[in-house]
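A.B. asks: Return a 3D structure for these sequence lines:
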Amino acid sequence: MMAYLIKNAQIVNEQNIFTADVLIDNGSIQRVDSNINVEKNHQLIDAKGQFLIPGAIDDQVHFREPGLTHKETIKTGSLAAVAGGITSFMEMPNTNPQTVTQELLEEKFAMAAKSSYANYSFKFGGTNNNLDEIKKINPKTTAGLKLFLGSSTGNMLVDDWQVLEDIFKHSPVIISTHCEDEDTIKRNTEIYKAKYGEDIPIKYHPKIRSEEACYLSSSRAVELAKQTDARLHVFHLSTAKETHLFDSDIPLDQKQVTSEVCIHHLWFSDEDYDEKGTHIKWNPAIKTAQDRDELLKALLDNRIDVLATDHAPHTLEEKSQVYTQAPSGGPLVQHALPALLEFYHQGKIRIEDIVQKFCHNPALLFDVDKRGFIREGYKADLVLLNTKKPWTISKDNLLYKCGWSPFEGTSFQSQIEKTFVNGELIYDNFKFNDIKNAERLEFDR
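C.D. replies: From the prediction side, this is the model:
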């Protein structure tokens, strides 16, 4: 394994920015200091003028393997993630078959061990009838439990309240939820289908998957967590109203209930549906510009704890169907960090806060062992950022298997220059070193 010495980097870590050198050897950060001497076995990288940050940890991706690999694979998704500065991911259980038994969970881990370029873990899926399997989850080797309280695939909608209460009482790991009230969505859908048939104009998507549907489900989940003393993490908030369910005045490690926002809910609004159409059809729906702005405000004042992508690709053919048939979701891992850096350039967020919410906090929230920070002895998952190197997203530089992005045609001011995974330089300015040294995430629980 190569030893690297990164010189003169602007290190962003634990709410500080400082100039220092970083020595990487044997997969770990050996030293963080000023003026580290270069040895013969060191591969020297001069990072003057660039930010060095910990690799991002994405707590919500859909890499579609097994069973849906025409959209994405663990290999293609992890390559795109590494190119986007994401060095670790937690993948969701709604694949085919769904990850709802311990045997199927281990099969996915075996797939990732062979093909992933980024560090990996998987969420176990809850259903109305697999509580015994949930109780078997090993907290040290599995990221957590995912519950669909709306908008599920297959049989993963958990809509039996007694079952849900039992799961909250007995889950050995943190519970992550997709919160949208299914009955509200069904009623709204029927109203618009009666008027438009199957081809409902996309602009009504946030009316169908409404603020009411989101808040009703999120508030119930938060209430249940408090009643059962469960550890709850609510995925992808999309409304200003929901943000007021969460505390901002206590440290992350003391929170029983936490929340997340995704990049698309911070970037787009309902004003973009006319141009982007079903390419920005997500569940939960992108809502108003006011919601978008309030979500950013909640992220900055710590009501929202974590940034994520909810990377969920579909083919263009699938996305081009009429409203009721077009699936929700889109590819994001390659462009999430560059998009966040646009907010930094616009003065909307400090780079220290991007690192806090996309690197540090996912590690803290999920108890990820020795990742998410630039600390001696930690795994060398590192990203060099050039914030003065504009580029434009086009089909020629996309890495998603689905072959499209809602950001196509967008120009970003910052590029990911280099990405290290466990001390190996995997990505270097649009070129890859074909080295698979990703590791299964471990959890200090």
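
A.B. asks: C-alpha only now, for contacts and for neighbours.
C.D. replies: OK.

A.B. asks: Residue 12 sits in which helix or strand?
C.D. replies: Using DSSP states H and E, residue 12 sits in strand 3-13.

A.B. asks: Which other helices and strands does that strand contact?
C.D. replies: On a contact count with 3 or more C-alpha pairs under 8 Å, 6 or more residues apart in numbering; DSSP states H and E, strand 3-13 meets strand 16-25, strand 42-46, strand 51-54, helix 351-355.

A.B. asks: Go again with 7 Å.
C.D. replies: Packing partners of strand 3-13 (3 or more C-alpha pairs under 7 Å, 6 or more residues apart in numbering; DSSP states H and E): strand 16-25, strand 42-46, strand 51-54.

A.B. asks: Longest helix of this protein, counting residues only.
C.D. replies: When the chain is parsed with DSSP state H, its longest helix is helix 211-228.

A.B. asks: ok so, going back, I'd like to know which of the helices and strands packed on strand 3-13 lies nearest to residue 248.
C.D. replies: Closest approach to residue 248 among these (C-alpha to C-alpha): strand 16-25, 21.1 Å.

A.B. asks: and this one, so I can compare the two:
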Amino acid sequence: MSSILIKSATIVNEGKQFTGDVLVKDGFIERIDSLIDSTADKEINAEGLHLFPGCIDDQVHFREPGLTYKGDIYTESRAAVAGGITSFMEMPNTVPNTLTQQLLEDKYQIAAHNSLANYSFFMGASNDNLDEVLRTDASKVCGVKVFMGSSTGNMLVDNPTTLEKLFAQSPMLIATHCEDEGTIKRNLAHYKELLGDDIPVRYHPIIRSEEACYLSSSMAVELAKKHNTRLHILHISTAKETHLFSNDMPLENKRITAEACIHHLWFTDADYETRGNFIKWNPAVKTQADRDGILKAVLDGRIDVIATDHAPHTLQEKQQPYLAAPSGGPLVQHALVAMLELYHQGKISLEQIAQKMAHNVATIFQVEKRGFIREGYWADLALVNLNKPWQVNKGNILYKCGWSPFEGNTFQSQVEATIVSGNLAYENGSFKNDKSGQRLSFTR
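C.D. replies: Predicted coordinates:
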């Protein structure tokens, strides 16, 4: 489809809302105006609907290669597109871990054939692959991922010399998972001694504690300041950590930025009683005070991005006892509507949602011509009905794993259509273009 005309949408973009038309042609936004009197191959009547820039999710785990029984690039990108996410950045803890340039390129080749959404992949860092990391092409790869915590086992970077070299020499943005391994091990040993192997899941945020998060995050910030590294800390889970970040300069001038995830803005430790392992993430969902503190930091600009950390596991895996159940859950299909639910609750504005889920991600990662509704930019767009309630259930979940932590929730908003790189990929519950995603490029 070479052209699409969206008529009479309420456009949410760059801190404003206004009613207008958008003409998409050959993949790009050709014109934005109050009234466009033109013909197109496809015309969408968007009266009463809100048009957002497509969300850019800077942290997903789509499980391919090696773990495709949980999810794969095709299935999870479909779910993302249905949720208004038009671009994703995927993590290196696949099997094998993405620790060489060849393995990184292998993932790009899979996505080129199978992804409905636009895509990029992080280069993984380990204790002994610095030379490979330094070969990464910053114009074609979103960033370098460093696990400063035990979330992914053998990808843990815990050698102080390696960390110093990474932060001193990385040619591009470093994204970190921050939890202090020593603190977690001590906490786990303590509760195993008290309770044996039958530890209730409610102890998860005590084992993976505020102290563990803050020790690691503060160390990452200290290293970044020492070496002037471009640092992006992922999935902040405590109110205490939010004070490591500033809101005293324009985003494009920040060297240290931070991300909050949907689950840390939605759930609290009170939810372990009913949701159990289905809300077991690393870092852990913590207290209501932490949830409220994270939202406050999102609103005042200390936290810059809202993402998912989408990480599917099978029902069977999640139904195991706490110590055996893996951490992580699927979120891309429900991320935007979950944030719109917070809008309905009066907790965040539509403009802030567009900023945190699209504009700021594009700015932080220097994504080329995406993340904004602008003439000359790629047409990545999500058309949303803010007043079309629906309930999440097994019949409408698109994740390969077949479950959602939001099952039973009713959302007031629904994604009506998603345009990916100028292609109508999704409309009214149906997928229109199966492989429309493009590789993201970066202006670095």
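
A.B. asks: about what we covered before: in structure 2, what residues pair with the longest helix of structure 1?
C.D. replies: Matched against structure 2 by TM-score structural alignment, helix 211-228 of structure 1 falls on residues 210-227.

A.B. asks: Would you state the strands of the stretch 101-250 of structure 2 in chain order?
C.D. replies: 118-121, 123-124, 144-148, 174-178, 231-233 (DSSP state E, counting those that start in this stretch).

A.B. asks: I'd like those strands as TSV, with distance to residue 399 of structure 2 and mean neighbour count appended.
C.D. replies: Shown next, in TSV, are the strands of the stretch 101-250 of structure 2 (distance: least, C-alpha to C-alpha, whole Å; neighbours: other C-alpha atoms under 10 Å):
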stretch	distance to residue 399 of structure 2	mean neighbour count
strand 118-121	18	26
strand 123-124	25	28
strand 144-148	24	25
strand 174-178	24	25
strand 231-233	26	25
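
A.B. asks: I'd like these as JSON lines, with distance to residue 209 of structure 2 appended.
C.D. replies: Shown next, in JSON lines, are the strands of the stretch 101-250 of structure 2 (distance: least, C-alpha to C-alpha, whole Å):
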{"stretch": "strand 118-121", "distance to residue 209 of structure 2": "29"}
{"stretch": "strand 123-124", "distance to residue 209 of structure 2": "25"}
{"stretch": "strand 144-148", "distance to residue 209 of structure 2": "15"}
{"stretch": "strand 174-178", "distance to residue 209 of structure 2": "11"}
{"stretch": "strand 231-233", "distance to residue 209 of structure 2": "17"}
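
A.B. asks: between these, which one is nearest to residue 379 of structure 2?
C.D. replies: Across the strands of the stretch 101-250 of structure 2, residue 379 of structure 2 has its closest neighbour in strand 118-121 (11.3 Å, C-alpha to C-alpha).

A.B. asks: Which residue range of structure 1 does that closest one align onto?
C.D. replies: With TM-score structural alignment as the criterion, strand 118-121 of structure 2 aligns to 119-122.

A.B. asks: what about that stretch, how far off from structure 2?
C.D. replies: Following the fit onto structure 2, the mean deviation recorded for stretch 119-122 of structure 1 is 0.2 Å by mean C-alpha distance after the TM-score superposition for structure 1.

A.B. asks: Kindly state which residue of structure 2 is aligned to residue 416 of structure 1.
C.D. replies: Residue 416 of structure 1 maps onto residue 415 in structure 2, with residues paired by TM-score structural alignment.

A.B. asks: so how far is residue 55 of structure 2 from its match?
C.D. replies: Residue 415 of structure 2 sits 12 Å away from residue 55 of structure 2, going by C-alpha to C-alpha, to the nearest Å.

A.B. asks: so what's in contact with the two at the same time?
C.D. replies: residue 84 (C-alpha atoms under 7 Å, 6 or more residues apart in numbering).

A.B. asks: Neighbour count for these two, which is higher?
C.D. replies: Neighbour tally, residue 415 of structure 2 and residue 55, criterion other C-alpha atoms under 10 Å: the higher count belongs to residue 55, 34 against 26.

A.B. asks: check contacts around that one.
C.D. replies: Per C-alpha under 7 Å, 6+ apart, neighbours of residue 55 of structure 2: 84-87, 357-358.

A.B. asks: And those, which is closest to residue 180 of structure 2?
C.D. replies: Using C-alpha to C-alpha, residue 357 is the member of the contacts of residue 55 of structure 2 that lies nearest residue 180 of structure 2, at 27.8 Å.

A.B. asks: My guess is the closest one contacts residue 305. True?
C.D. replies: Yes: Residue 357 of structure 2 lies in contact with residue 305 (C-alpha atoms under 7 Å); the separation is 6.1 Å.

A.B. asks: Tell me, how many residues neighbour residue 371 of structure 1?
C.D. replies: By other C-alpha under 10 Å, neighbour count at residue 371 of structure 1 equals 29.

A.B. asks: So it: helix, strand or coil?
C.D. replies: Of the three states, residue 371 of structure 1 takes coil under DSSP: H, G, I helix; E, B strand; the rest coil.

A.B. asks: Alright, I will stop here.
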